[in-house]
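In: heads up, no residue letters with this:
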């Protein structure tokens, strides 16, 4: 798959991308020396072990060994495939991808589907104003024309043939819709639209492309709400309804209010609550949490106050625990029973509802309120049960400050106030066995040499020109020479770009290991160490050649040229050789 995109374009794309900005937009980085650090997003990391280097354009974790360049981060954090990650970086940098084999490439197939979705969505929207039943429904829900246009609300008739004739849909366009599963065919050969007799809510990705639809039945059709099926461009657990519209108004909103339904999003937006999104009727996923926190620092869940709403909010909090911090926080609004955001804002208006947002419950309040249900804190047994249940959840919080704060609240609630008792309590109840993720490489001169070059590709420019390693068999030397050749060919490479050039080759795993290796050499000593290692390896090569020639002299004798070579080697080894 990567072979469909020219290497030169990927190299240029990485040179334009600042990995610090890319990662910091998703998780908060803190500068530490010349690098940036944070808790690793890829494992349960209690202390910051995730390091990002601006100089190398490379990230690595000393805890779980996660590592890579900007493309790898998008693949692993945003759960994109290779081409999607290139698309993301290309859009960010305002570039067009020069795909090879355009007709066969899935990228262009996606673009074609986006175009089809846009065309059919416009027809759905036109149909809203031409159909009495949809006009009546929208009027009864109090949705105005501005919201219809802003969210591109549409409607589809029960009979596809009637709809097709109404808008003079061509046979070619219809076949394209069928081919791409936007329309379906019954076993008897009838064409139908799965959203028939439903109000249509187009779902956009963050770039504004329509990737799917949600549908709300007008009559007693079950289920009341449906979504498009999972496709190559639509994955419910990774999408958020209304986020595109929010970002049209504000790229970095103060908060995001998460509600349950499409109508809730639209009505609240109509009442000037502008930062409202919903999760397509699914339980919150970690991918959605990441997307939400990439957009804002405050997520406010607004659910019905019944048992289903409370359980949905609780599930969301548990999923979010590894991602919360001092700056990334959750809040909760639980509405009165039998109320949802759509109904309650119409009853109480903007000001009252906005006060609900301002007074939203903090995550610690909601956490302990929910976890203390049916717990009697006067009972020793209940206290034990409570702490045993709460601690594993609290331990999922990777941020030190927030985790300690939650533990302090827990200690106070079960009556442990003394610091020594508190520490003993934690020690005896926490799982102290930690998986040893430490990354270890046996230190050899050649590995140090290769590691230094991978981490500092500019060292290739100071390699002495008189060194000659041709036809010499030393373990690791071919790898070094391969990297050296690449670094000389591309003199401005950073580590991230260098690794990308070898993504499809078996050798990449060795390169990646050495790219994150802590070789324990001070930065100011790297150049000297690199040259010393080269000279030492060269001297070893000369010594091996010398030993061979001396043994040949004893057996068969040497030619005049071989004798001259022995003399030259002796001269080289008898003094500190100076190189260009």
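Out: Noted; the coordinates are in hand. Here the structure is a predicted model, which is why all the values come from computation and not from measurement. Numbering: from 1, shown residues only.
In: drop to CA atoms for contacts and neighbour counts, all remaining ones
Out: OK.
In: Report the next helix or strand after the helix ranked longest in the chain in sequence order.
Out: Ranked by number of residues, the top helix in the chain under DSSP state H is helix 526-555. Sequence-wise, the next helix or strand downstream of helix 526-555 (DSSP states H and E) is helix 560-574.
In: Which residue ranges of the stretch 201-350 of the chain form helices?
Out: For the stretch 201-350 of the chain, the helices defined by DSSP state H, counting those that start in this stretch occupy 243-249, 262-270, 286-295, 307-320, 341-358.
In: Show me what the longest helix of the chain is packed against.
Out: helix 445-455, helix 560-574 (3 or more C-alpha pairs under 8 Å, 6 or more residues apart in numbering; DSSP states H and E).
In: what packs against the first one?
Out: In this case it means helix 445-455. Helix 445-455 packs on helix 477-489, helix 495-500, helix 508-515, helix 526-555, going by 3+ C-alpha pairs under 8 Å, 6+ apart.
In: In addition, the following structure is provided for comparison:
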């Protein structure tokens, strides 16, 4: 278990602005920094950072938090691994209580395993006695220079890697966790045998996994590292470490399906190329690439498998700011063969003329079957609806029906009528496949063992950006179209009135200002203390900050907030009114406090009126007192409403 002291050391060594700037361009605005959110596509920046308190929030997708929640979201890590990730980044050695190896984090040890394995494989290829790897490279046109440049290797198998890693002090558990070794009845054995090895690197150029191509006959032809805490085939891309700068420079990413395809492109001068890892293009891949470029060209092989991959990618065409195009190579050639036969310049010409993915997919309907016959049209109609199933909830779905109808020469109403049945069938098939995958994942996890106080690899609630150690942990409120608000503190599912929703927004703004300028708001302590809070966590944070001595800086105020509320970073990161309001700060604070007081007063009025209506046991004096109290509160509410309406709404400046 990671100690609180080590966690805070890592936090202190990590600057949120520098961390976000690794992948996103930030623009200063007053005392804050703004950018387009790295987690969802958008044109107008809604992601902001408050350097003083080291918190972030996106007003577009509702995510927010501190450095740890940012890394959890960006790198798909759980909370402990986010600390280890940032510790590795900052060069901090953490000492885990109860760990078998207190000298370093588990993630760091696994990175050492994969790096040593990479080095071993490379040595076996370049200088090993077994010349099969070198002969295969020569046959495939992979020169010694290319092998060194891309750090290719050769896996001889027969326990050679296990013996090498064991001699360096790595344990069987570490080798299995990095998936470079497997446990068999006879003991531990190498994961890869008689294969050309392509190391897979993360964005920081660290080996996290391997792809192995069989030399000679055998199945599977390509074998990848299985899912580990370092490697995720649906999230990682081969060559991203080399291609990232070229992608940024050209504002375009090219995606291929093979390691040698990517290498051939790089060697021909096409540097902005990455390869998927035995899987189709995924949402995580798209999100990773659109952090650096808005145009993605999917370079498919010309065979049937490549065409199916193009069709699966249709689900991403409506991603904001994304121009998704495709190139289908002629004569069933893959990019590697095409470049060797016709040259890199010919491929660049095809890429420049890449067609929109949707145009290609719909054009294929007429090529598959003879649409001049009724049976052919019926088959093509069903295929077309299956293609657009991922877009069934789109506002543009009717336009897709019309395009299918135009392609097949049928009435659009016929397509609309057939859609519910086809969509239902596809949905049922997907549900069955997901259930099989879920059971398989459960079986895999049941075989895993976790160190004391470690967290199992369970999904994180991405809608709130929560830390996994606390099941009640949630971000600031989320309101749906019906006004239902879900947040922590036992208030999930509460339905709020308009004034309550405004009060909740004011609470968030007040907390942001309170932690950013603790001394400035100290004169308003009495008013803040009298607020009837919608979210009780806000009240705990407010009292904790107000209890700090004068001269407390924002970082110390945040420490006080976190001490009473673990999710303080999420709650105090949502405010922006202090930087966008056109009013003086005092006026903005008065507006927030008056709004919160109005909510408090109206709550008291409802309570008094409720007792008068429903409590038959009240005597005459009590009824008279409650009536007078409700009347006075009503007058107070009118006065507060008048004061609020006299001020131009500062929220409109932050919308």
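Out: Cool, the structure landed. Please read all numbers here as calculations on a predicted model, not as lab measurements.
In: Out of the helices of the stretch 201-350 of structure 1, the one nearest residue 14 of structure 1 is which?
Out: helix 286-295 (20.7 Å; C-alpha to C-alpha).
In: Tell me the buried residues in the helix or strand hosting residue 427 of structure 2?
Out: Taking DSSP H and E as the criterion, residue 427 of structure 2 maps to helix 412-447. The neighbour-count check on helix 412-447 of structure 2 (16 or more other C-alpha atoms under 10 Å) flags 412, 415, 416, 419, 422, 423 as buried.
In: Residue 232 of structure 2: which of those residues is nearest?
Out: Looking across the buried residues of helix 412-447 of structure 2 and measuring by C-alpha to C-alpha, the closest to residue 232 of structure 2 is residue 423, at 29.7 Å.
In: Identify the residue nearest residue 147 of structure 2 in space, chain neighbours excluded?
Out: residue 153 (7.5 Å; C-alpha to C-alpha, 6 or more residues apart in numbering).
In: any idea how far that neighbour lies from residue 501 of structure 2?
Out: 59 Å (C-alpha to C-alpha, to the nearest Å).
In: between the two, which one's more packed in?
Out: With neighbours defined as other C-alpha atoms under 10 Å, residue 153 of structure 2 and residue 501 compare such that residue 153 has more, 27 against 19.
In: Could you find the counterpart of that one in structure 1?
Out: Aligned counterpart of residue 153 of structure 2 in structure 1: residue 154 (TM-score structural alignment).
In: I'd say that match and residue 128 touch.
Out: Yes. Applying C-alpha atoms under 8 Å, one finds residue 154 of structure 1 in contact with residue 128, separated by 5.2 Å.
In: for residue 180 of structure 2, what are its contacts?
Out: For residue 180 of structure 2, the contact set (C-alpha atoms under 8 Å, 6 or more residues apart in numbering) comprises 114, 117, 190, 191, 192, 225.
In: what do you get for residue 313 of structure 1?
Out: Going by C-alpha under 8 Å, 6+ apart, residue 313 of structure 1 touches 301, 303, 332.
In: what does residue 354 of structure 1 give?
Out: Residue 354 of structure 1 touches residue 273, counting by C-alpha under 8 Å, 6+ apart.
In: picking up where we left off before, pipe the buried residues of helix 412-447 of structure 2 into CSV and attach distance to residue 82 of structure 2 per row.
Out: Below are the buried residues of helix 412-447 of structure 2 laid out as CSV (distance: C-alpha to C-alpha, whole Å):
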residue, distance to residue 82 of structure 2
412, 51
415, 48
416, 47
419, 44
422, 43
423, 39
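In: Of those, just say which sits nearest to residue 173 of structure 2.
Out: residue 423 (45.1 Å).
In: What residue, apart from its backbone neighbours, is nearest the closest one spatially?
Out: Leaving aside its sequence neighbours, residue 423 of structure 2 sits nearest to residue 389 (C-alpha to C-alpha, 6+ apart; 6.0 Å).
In: Surely the one you found touches residue 421?
Out: No. The criterion here is C-alpha under 8 Å, and residue 389 of structure 2 misses it with residue 421 at 11.1 Å.
In: Relative to residue 267 of structure 2, how far out is the residue in structure 2 that residue 276 of structure 1 lines up against?
Out: Aligned counterpart of residue 276 of structure 1 in structure 2: residue 273 (TM-score structural alignment). Distance of residue 273 of structure 2 to residue 267 of structure 2, given as C-alpha to C-alpha: 11 Å.
In: Endpoints of stretch 317-326 of structure 2, how far apart?
Out: Its start and end residues considered, stretch 317-326 of structure 2 measures 11 Å (C-alpha to C-alpha).
In: Repeat that for stretch 88-103 of structure 1.
Out: In stretch 88-103 of structure 1, first residue to last residue: 21 Å (C-alpha to C-alpha).
In: which of the residues in that stretch are buried?
Out: Using 16+ other C-alpha under 10 Å as the test for burial, stretch 88-103 of structure 1 gives 88, 89, 90, 97, 99.
In: Just the closest of those residues to residue 319 of structure 1, please.
Out: residue 88 (25.5 Å).
In: Other residues contacting the helix or strand harbouring the closest one?
Out: According to DSSP H and E, residue 88 of structure 1 maps onto helix 82-92. Here helix 82-92 of structure 1 makes contact (C-alpha under 8 Å, 6+ apart) with 1, 2, 10, 13, 17, 71, 74, 75, 96, 97, 107.
In: and the second one, how many neighbours?
Out: Applying other C-alpha under 10 Å, we find 12 residues neighbouring residue 2 of structure 1.
In: Would you mind measuring from it to residue 321 of structure 1?
Out: From residue 2 of structure 1 across to residue 321 of structure 1, the span is 35 Å (C-alpha to C-alpha).
In: just the first one next, same as before
Out: Per C-alpha to C-alpha, residue 1 of structure 1 is found 35 Å from residue 321 of structure 1.
In: Name the residue in those two with the higher neighbour count.
Out: Neighbours per residue, other C-alpha under 10 Å: of residue 1 of structure 1 and residue 321, the larger number sits with residue 321, 23 against 10.
In: Translate the more buried one into the numbering of structure 2.
Out: Aligned by TM-score structural alignment, residue 321 of structure 1 pairs with residue 317 of structure 2.
In: can you count the residues close to the closest residue to that match other than its chain neighbours?
Out: Spatial nearest neighbour of residue 317 of structure 2, excluding adjacent residues (C-alpha to C-alpha, 6+ apart): residue 324 at 6.0 Å. Residue 324 of structure 2 sits with 23 neighbouring residues when counted by other C-alpha under 10 Å.
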